[in-house]
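In: Fold the stuff below for me.
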Amino acid sequence: MAEISQAPVQLMAMGTEDAKCDFKPMEMYRRPLGDYDVLIDMKYCGVCHTDVVYANGRTSMFMKPKYPAVPGHELAGVVEQIGPKVTKFQVGDQIGVGTMIDSCLSCKHCKNGDEQKCKKTVATYAGEDWSGRAAPYPATREVPGKPGKKEKGPLIGGYSTKCVIFERFGVKIPNSFPLEAAGPVMCAGITMYTPLKDHGAGPGVSVGVVGLGGLGIMGIKVAKEMGCHVTAISRSRAKEEIAKRAGATSYIATAESADLAAATQSLDIILDTIPCDHSISPYKKMLRDSNSRLVLLGLCPQMVGALLAANVLGPRSTVTFSITGGITNLEELMALCDKAEPKIVPQLKIMPVEELNNIFTILETSNDEALRYVLDLSTLNKETASRCTSSPPKMNAGEKPISGGDVMRNCCSIICGECSPCCCWHCMTCGLCWSKKSRSKVSASE
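Out: You can find the predicted model right below:
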């Protein structure tokens, strides 16, 4: 094996200097290759709405961006070099990387292949290295605007030409699977597959998918392949044809009262992919019984509220959440997508990196074509700057940063949904997570 260079890996990345999300090419570095590291020659990276929310600073309450920010957690490329102790990959392998790049490796969750549940999980671009296995380069930097004060360097996501990854968090992509489609499987695919598997999806199970963007359409395809009866759910009938082409057997337009009435208590699992503040009440009424589950997947106050509520209600709550999936599930999903006839691939649009601002604008609107947008990283080089002529993306003016108050109102609504109105009103205005009165009512209802 050739000797490993101890020099940092030079690369080009698409980054934004601030929350305006005006992306430009930047020269950056990744850490030198370690014993268990894989150097990836990046070919493609999908663009997820979470990238938009993060780069725009709307996650600052719990995930504050460090600028310049380089998002991207739908990575696909080819192994260029491996560390001397790597056993999972060989040079030339196709490889994908998803939403996380490290965890403790020793807790019960990590041992079960559920690394996403580990308390020390490191997100691909929004996390902070603690072990050295996800170290940025340089490891520290001066805090912007605070001379003399140091902080850990920002992690670089997938909008880049090279990536260095700890081998455990890479996923081998079969040569028979189109590499350009692999990135969205790492995020959209696993986001849908994990809750389907966790909540017993299979033949005879009725699954509803709320929100028919690229994530929802991918969910329809995965649920169908698992043998489920799939119902697509959207505000209007504009995306009915797209949903049925993807495999949906039924369709609910929530703006039509007749559809809502017919859908009452009809679904076993509902996957809600909406990534902005919205009411979940119509979907709760569609749940068949107390064993059915409404799973919130989009990064919004409702999902974060469900995350907090789970600490009180545990697995008995009919409203729950899911955040990505572990490496074992990701490898299972990759095999499922590759072996399906036809193969399960997201509906893609591959675009040059200079279109990134425009892609962000599309994802902030309704994504009418229900596509997953993928960056062609062969278009990222020093000459890219001259082609980056688009204005900064048009952000959704009505979508404010997720606040503690929004989260707690949704948390309390989930916990105390069956309580008296006065109790719920107190819960949602007291400024605490929930009142003693509410807590006792929840306990009494068990």
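
In: Could you use CA atoms for every contact and neighbour count after this?
Out: Will do.

In: residues in contact with Gly183?
Out: When the contact criterion is C-alpha atoms under 8 Å, 6 or more residues apart in numbering, the partners of Gly183 are 44-46, 73-76, 96-98, 374.

In: Can you get me a residue count around Ala181?
Out: 24 (other C-alpha atoms under 10 Å).

In: helix or strand right after whatever helix or strand Met218 lives in?
Out: Secondary-structure element containing Met218, defined by DSSP states H and E: helix 214-225. Per DSSP H and E, the first helix or strand lying C-terminal to helix 214-225 is strand 229-234.

In: show me where the stretch 251-400 of the chain has strands.
Out: Under the criterion DSSP state E, counting those that start in this stretch, the stretch 251-400 of the chain contains strands at 269-272, 293-296, 319-321, 348-352, 372-376.

In: Other residues contacting the shortest one?
Out: Applying C-alpha under 8 Å, 6+ apart, the contact partners of strand 319-321 are 284, 293-297, 303, 306-307, 310, 414.

In: same deal with the last one?
Out: Taking contacts as C-alpha under 8 Å, 6+ apart, the residues outside strand 372-376 that touch it are 43-48, 159, 180, 183-184, 213-215, 346-353, 356, 359.

In: Another sequence for comparison is provided below:
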Amino acid sequence: MTNTTITDTGTAAAGGTAEAGRIAVYAAPAPRAPLERTTVPRRALGARDILIDVRYAGICHSDIHQVGDDWAPGIFPMVPGHEIAGVVAEVGPEVSRWSVGDRVGVGCFVDSCRECDNCRAGLQQYCTGEGGVVFTYNARGRDGAPTYGGYARQLVVDEQYALRIPDALALDTAAPLLCAGITLYSPLTHWGAGPGRKVAVVGLGGLGHLGVKIARAKGAEVTVLSRSLRKREDGLRLGAHDYRATSDPATFTELAGRFDLVVNTVSAGLDLSAYVGLLRTGGTMVQLGAPDGPVGVNAHALLTGRRSLAGSMIGGLPETQEMLDFCAEHGIGAEIELIRADRINEAYERVLRGDVRYRFVIDASTI
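Out: Predicted coordinates for the structure are as follows:
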């Protein structure tokens, strides 16, 4: 593995950001390039900032998309990672929420306008204010400097954008909850998954396996819809009541009109009309995966049952904390494969092959 050093590109010039040394990270130096061990500048601790010693960072499929420039031109060098679990190492002089030694997590964003209707409602992920939401990496902060993610030894973040990880959750299995967990918890909560409700989870991967656990813990009857029955034993072990193969046309006939809620975690293009047909009258299908192209549905599939097609993106700060507390109460963590940092590129290749059950997590002490 090649070691390189990233220069302080854009930091001082963009906003006068004070630098407080450098931190060890794994970064992609250019689009689609293998990640390398290097260093990046760490901004000085502001009055309301906390310094986190990163212990674990999950690998999300969206990390691979962004390193690959699949969605939009990225900011390189890029340090991915928005499933971050660690311990507070230092606090700014005006910090009131945290003390050194607290167990904290950071998810997909590290700032927002704080003033728009969505921010005031605790829906910071949908910030509509000036500049919008500031993502944990591959973005620019209010100071104009690039944001760097969790494939790092340390992270500086505003105290308001960190979450408390309950003692009942192990930090390594909690890390993926900061993206994958909240991505499922939010729609399952919003659309009322619970006793007497039938929920289908499309795809049993990094997102889907947590959807099964959370929906079951909420009291819903859970069915996994997966291309094949290869992971059926896992699905039932994780809490599913039923597991069906979508490659079998009989699945869509036998389950037609069955579900109150279908959550689609798959990023590949699917025939959404077929899945909408699985909904009861008044049911909702929620799109969570982000395919490269547009998604669509036959209007008749919606009209004939007053069905809805919706979308959902992660969750706001209050709901993410609620999710962590819920998972602690119910003993829910991600199923993980813990890896050394020098295996990140291998892990990316395996994610693309679907060869992970169900989330890679980086041991940040190996960076």
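
In: coming back round to it: out of the contacts of strand 319-321 of structure 1, who's nearest Ser257 of structure 1?
Out: Lys284 (15.4 Å; C-alpha to C-alpha).

In: excluding its backbone neighbours, what's nearest the counterpart of Arg258 of structure 2 in structure 1?
Out: Mapped onto structure 1 by TM-score structural alignment, Arg258 of structure 2 lines up with Ser266. Distances taken as C-alpha to C-alpha, 6 or more residues apart in numbering put Arg288 closest to Ser266 of structure 1, at 5.0 Å, once the chain neighbours are dropped.

In: Tell me which residues touch that neighbour, please.
Out: Arg288 of structure 1 neighbours (C-alpha under 8 Å, 6+ apart): 264-268.

In: okay if I get these as a markdown table plus neighbour count and distance to Ala370 of structure 1?
Out: Conversion of those to a markdown table gives the following (neighbours: other C-alpha atoms under 10 Å; distance: C-alpha to C-alpha, whole Å):
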| residue | neighbour count | distance to Ala370 of structure 1 |
| --- | --- | --- |
| Thr264 | 15 | 26 |
| Gln265 | 15 | 27 |
| Ser266 | 17 | 25 |
| Leu267 | 24 | 23 |
| Asp268 | 22 | 24 |
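
In: So for stretch 235-255 of structure 2, first residue to last residue, what's the gap.
Out: Using C-alpha to C-alpha, to the nearest Å, the end-to-end distance of stretch 235-255 of structure 2 comes to 18 Å.

In: and the aligned partner of Ile214 of structure 2 in structure 1, how many residues sit next to it?
Out: Under the alignment defined by TM-score structural alignment, Ile214 of structure 2 corresponds to Val222 in structure 1. Neighbour count for Val222 of structure 1, taken as other C-alpha under 10 Å: 26.

In: Name the helix or strand for the nearest residue to Val222 of structure 1 once chain neighbours are set aside, please.
Out: Leaving aside its sequence neighbours, Val222 of structure 1 sits nearest to Tyr193 (C-alpha to C-alpha, 6+ apart; 6.7 Å). Applying DSSP H and E as the criterion places Tyr193 of structure 1 in helix 190-198.

In: average offset between that helix and structure 2?
Out: Compared with structure 2 after the fit, helix 190-198 of structure 1 shows a mean deviation of 0.5 Å (mean C-alpha distance after the TM-score superposition for structure 1).

In: okay, the angle between that helix and helix 214-225?
Out: Counting by axes from the mean of the first three to the mean of the last three C-alpha atoms, to 10 degrees, helix 190-198 of structure 1 lies at 40 degrees to helix 214-225.

In: Provide the aligned range in structure 2 for helix 190-198 of structure 1.
Out: Aligning helix 190-198 of structure 1 against structure 2 (TM-score structural alignment) gives residues 182-190.

In: quick one: buried residues of the matching stretch?
Out: Buried positions in stretch 182-190 of structure 2, judged by neighbour count with 16 or more other C-alpha atoms under 10 Å: 182-188.
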